[in-house]
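*Asks:* below are the sequence and a predicted model for it; my questions follow.
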Amino acid sequence: MRILIIGGSVFLGRAITEEALRRGHRVTTFNRGVSGVDLPGAEAVRGDREVPEDLDRLVAGREWDAVIDVHGRVPRVVGEAVRRLDGRAGTYAFVSSISAVSAFPASECDESSPRFECAPDAGPDDGDYGTLKAGCERAVEEGFGGNALIVAPGLILGPYEDVGRLPWWLDRISRGGRVLAPGDPDRAMQVIDVRDLAAFILTRTEAGTNDRFLASGVRGNITYGGWLAECRAVTGSDAEFVWADDAFLLEREVAPWTEFPLWAPDSPDFAGVWLPSSAKAHAAGLSCRPVAETVRDTWAWLRGIPAGERVFGRHGIDPEKEARILSEWA
């Protein structure tokens, strides 16, 4: 197949490109060339999807069997790509987010759960991330004349992660010592490896699927304590976990999800954070590897980056704040 990947060089886009090339597809990537590295074997077209002239240059004289849009976040911008690619590809696969579901993360959800209200031509200031993702889905569903495949992932982990969640924990635990650990170690999680998600998206794209899927891991595929224990095992660290309860951390203004990546306190706001149903996607071929493999392979990638050059975005607690809270907990 001839596949255009809008993105194609960072994290999920990279994984999709790698898998597509491995399967023997002819791949074109379209990106600005500032965030990642082009993979050998793919045709790289430089351009900014927000610049109409760049989109016109991309489609001039080209057609594909399918398009996979990895990084669309603004409905109006996604709609511009859809209009130009309509008739030049048979399938438009759009990577959305579980955050487009209005009940998430407070409640369980599946494909029948309502999405946020957002127009397909909404601009960047017309809502938050989840709301705009819902509008992007509608821009594809309503604007593309061929097959519209929507995949809304949950929490994605794995090698080349650019968000910094698992990499931050691996880096922190590798340094050893007393490590402040948040909440209940038995809290069940639900995560998916980026490579498994990429394989599912490609398989459904190859089939010309016209449908929408929530795609996350298997419910309870690891606990929070088990996840951190896997980080300790692969790094060979002597880390000693000191588990502090949710209320204690919230009283000290520790930010859920970011200061301790993937920490979701036991509260109504996060009651469904690890409960999205991926049953439909699993029935359609989604297969998930053990989380331990994801942790191992992510550490193998991360350890090749010098410690001073590791970037975790806005994730991770300040060392001084962690030390102070450890002292207060003791």
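*Replies:* Structure received. Residues are numbered from 1 along each chain as shown.
*Asks:* when you work out contacts or count neighbours from here on, use the C-alpha atoms and nothing else.
*Replies:* Noted.
*Asks:* contact partners of the longest helix seen in the chain?
*Replies:* Secondary structure of the chain per DSSP state H: the longest helix is helix 129-143. For helix 129-143, the surrounding residues in contact (Cα atoms under 8 Å, 6 or more residues apart in numbering) are 72-76, 78-79, 82-83, 86, 92, 94, 96-102, 115-122, 124, 126, 148, 150.
*Asks:* buried ones among those residues?
*Replies:* 72-76, 78-79, 82, 86, 92, 94, 96-102, 115-116, 118-122, 148, 150 (16 or more other Cα atoms under 10 Å).
*Asks:* now for the helix or strand hosting residue 83, which elements pack on it?
*Replies:* For residue 83, the host element (DSSP states H and E) is helix 75-85. The contact analysis (3 or more Cα pairs under 8 Å, 6 or more residues apart in numbering; DSSP states H and E) places helix 75-85 against helix 52-59, helix 129-143.
*Asks:* what's the first helix or strand after it?
*Replies:* Following helix 75-85 toward the C-terminus (DSSP H and E): strand 91-95.
*Asks:* and that following strand with helix 75-85, angle?
*Replies:* When axes from the mean of the first three to the mean of the last three Cα atoms, to 10 degrees is applied, the directions of strand 91-95 and helix 75-85 differ by 160 degrees.
*Asks:* and strand 91-95, how far from the chain's centre?
*Replies:* The chain centroid and the centroid of strand 91-95 are separated by 15 Å under Cα atoms, centre = their mean, to the nearest Å.
*Asks:* compute the inter-axis angle for it and helix 129-143.
*Replies:* 170 degrees.
*Asks:* what's next to strand 91-95, contact-wise?
*Replies:* Contacts of strand 91-95 (Cα under 8 Å, 6+ apart): 65-72, 82, 137, 140, 144, 146-153, 201, 205, 208-210.
*Asks:* show me those residues that map onto helices.
*Replies:* Using DSSP H, those in helices are 82, 137, 140, 201, 205.
*Asks:* scan these and report the most crowded one.
*Replies:* Counting neighbours by other Cα atoms under 10 Å, residue 137 leads the ones in helices among the contacts of strand 91-95 with 33 neighbours.
*Asks:* and the comparison structure, right after this:
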Amino acid sequence: MRLLVLGGTGFVGGATVAEGLRRGWSVTVFNRGLHGTTPPGVHRLRGDRTAPDGLAALAGGEWDLVVDTWDGAPRVAGAAAAALVDRVARYAYVSSGSVYAEPVRPGSDEDAPTVAAAPDAEEADYARNKAGAERAVRAVFGDRSLLARAGLILGPGEDIGRLPWWLTRIARGGDVLAPGPADLPFQLVDARDLAGFLLDSTATGPVNVVSRSGHATMGELLDACVAVTGSDARLRWTDPQEILAAGVEPWNDLPIWIPLGHEYRWLLERDVTRAYAAGLTCRPVAETVADTWAWLRAVGTVPPRAGRPQRAPVGLDPAREAALLAARNAPTA
């Protein structure tokens, strides 16, 4: 198989390249050559897809599959699709659950409304960029396109820092503010499992690519972090209402966690019938945690996002966590 990855040096793109090589495929990446490296055996084409004639390096090539992780202006995704329509059999676009128009009912499937976005639009916010790019790719490739609406993506190489924050915090030890309840389920997809789905699936159109609800819980995640770090951390499970009342923001201050009833709970609670029917498999969360810890120890720090501005750091400030733990443990009158 001949695989083309547009990008290929970031989190999901890098996992896709690695999976293609593992299978013995012929792997080509197309990017500006400004960020990251590629493994031996990968053919690297240079070009800036945002520039006039920036796709020239793709001329003359033919591939069985292209994987595109673009999250900028939808018109740029459309231009790449148009340039490749006669030379690629299938187009897999890595989209996001963020494309759904709020309010979103937890458990919704792919037929839920998406945000308004034009396929020829300039860059906007993340949700409209992804939604517009979906439409751009679909307009060109039709039923030869997969729109993989990924959920929470974790695993080695993560460039947001959600799981790395928990691992680093728990490795420091001591009392850890653990957002309850411990049995709170959440959905995730390991970047390596997402990559396997992109390369294997013959599904078309939008697919929510994330694990089933209950595949992991906050307790399983944090217990795995304690185990792999060998830490003496003590998880202090705290009622979600206490945490919210203190002004703590789910997802940002306490990464991955969104309590039941929260307006953004749907981000961790979507219907995945199509994905599993199309062959998605998800490894145990403990494996994702262990491999992420091994990777983080090897690289030392979370890498910058490929080709994009850095986001604000995730995670609770240590002083604020200490104050919350003190209030939690204070005797009542």
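*Replies:* Looks like it came in fine. Since we're looking at a predicted model, the values are computed, not measured.
*Asks:* tell me the most buried of the helices and strands packed on helix 75-85 of structure 1?
*Replies:* helix 129-143 (a mean of 25; mean count of other Cα atoms under 10 Å).
*Asks:* who touches the aligned partner of residue 202 of structure 1 in structure 2 in this structure?
*Replies:* Aligned against structure 2 by TM-score structural alignment, residue 202 of structure 1 finds its counterpart in residue 199. Applying Cα under 8 Å, 6+ apart, we find residue 199 of structure 2 in contact with 16, 20, 65.
*Asks:* which residue, neighbours along the chain excluded, lies closest to the most centrally placed residue in structure 2?
*Replies:* For structure 2, the residue sitting closest to the mean C-alpha position, by Cα atoms, centre = their mean, is residue 153 at 3.1 Å. With sequence-adjacent residues excluded and distances taken as Cα to Cα, 6 or more residues apart in numbering, residue 153 of structure 2 is closest to residue 189, at 5.0 Å.
*Asks:* check contacts around the one you found.
*Replies:* Residue 189 of structure 2 touches 150, 151, 152, 153, 154, 209, 210, 211, 282, counting by Cα under 8 Å, 6+ apart.
*Asks:* which residues in the stretch 151-300 of structure 1 form helices?
*Replies:* 165-174, 194-206, 224-235, 246-251, 279-283, 291-302 (DSSP state H, counting those that start in this stretch).
*Asks:* distance of residue 223 of structure 2 from residue 162 of structure 2?
*Replies:* For residue 223 of structure 2, the distance to residue 162 of structure 2 equals 16 Å [Cα to Cα, to the nearest Å].
*Asks:* my read: the residue nearest to the centre of structure 2 touches residue 192, true?
*Replies:* No: look at residue 153 of structure 2 against residue 192 with Cα atoms under 8 Å: they stay out of range, at 9.4 Å.
*Asks:* one step back: which one's more surrounded, residue 223 and residue 162 of structure 2?
*Replies:* Each of residue 223 of structure 2 and residue 162 has its neighbours counted (other Cα under 10 Å); residue 162 has more, 24 against 18.
*Asks:* what residues are up against the aligned partner of the more buried one in structure 1?
*Replies:* Aligned by TM-score structural alignment, residue 162 of structure 2 pairs with residue 165 of structure 1. Residue 165 of structure 1 makes contact with 157, 258, 261, 262, 312, 315, 316, according to Cα under 8 Å, 6+ apart.
*Asks:* ok, 7 Å please
*Replies:* Applying Cα atoms under 7 Å, 6 or more residues apart in numbering, we find residue 165 of structure 1 in contact with 261, 315.
*Asks:* now do residue 81 of structure 1
*Replies:* Contacts of residue 81 of structure 1 by Cα under 7 Å, 6+ apart are residue 55.
*Asks:* skip the chain neighbours and tell me the closest residue to the alignment partner in structure 2 of residue 177 of structure 1.
*Replies:* Residue 177 of structure 1 maps onto residue 174 in structure 2 when the alignment is built from TM-score structural alignment. Sequence neighbours aside, residue 233 is the residue nearest to residue 174 of structure 2 in space, at 4.6 Å (criterion: Cα to Cα, 6+ apart).
*Asks:* got JSON lines for the ones in helices among the contacts of strand 91-95 of structure 1, with distance to residue 268 of structure 1 too?
*Replies:* Putting these into JSON lines (distance: Cα to Cα, whole Å) gives the following:
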{"residue": "82", "distance to residue 268 of structure 1": "38"}
{"residue": "137", "distance to residue 268 of structure 1": "27"}
{"residue": "140", "distance to residue 268 of structure 1": "33"}
{"residue": "201", "distance to residue 268 of structure 1": "32"}
{"residue": "205", "distance to residue 268 of structure 1": "36"}
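*Asks:* farthest pair in these?
*Replies:* The largest separation in those, counting by Cα to Cα, is between 82 and 201 at 18.2 Å.
*Asks:* residue 160 of structure 1 touches residue 13, doesn't it?
*Replies:* No: at 10.4 Å, residue 160 of structure 1 and residue 13 do not qualify as touching, with contact defined as Cα atoms under 7 Å.
*Asks:* just to revisit the earlier point, what do we get in structure 1 for the residue nearest to residue 174 of structure 2?
*Replies:* Using TM-score structural alignment, residue 233 of structure 2 lines up with residue 239 in structure 1.
*Asks:* distance from the chain centre to stretch 123-137 of structure 2, please.
*Replies:* 16 Å.
*Asks:* now do stretch 298-311 of structure 1
*Replies:* That offset, for stretch 298-311 of structure 1, works out to 19 Å (Cα atoms, centre = their mean).
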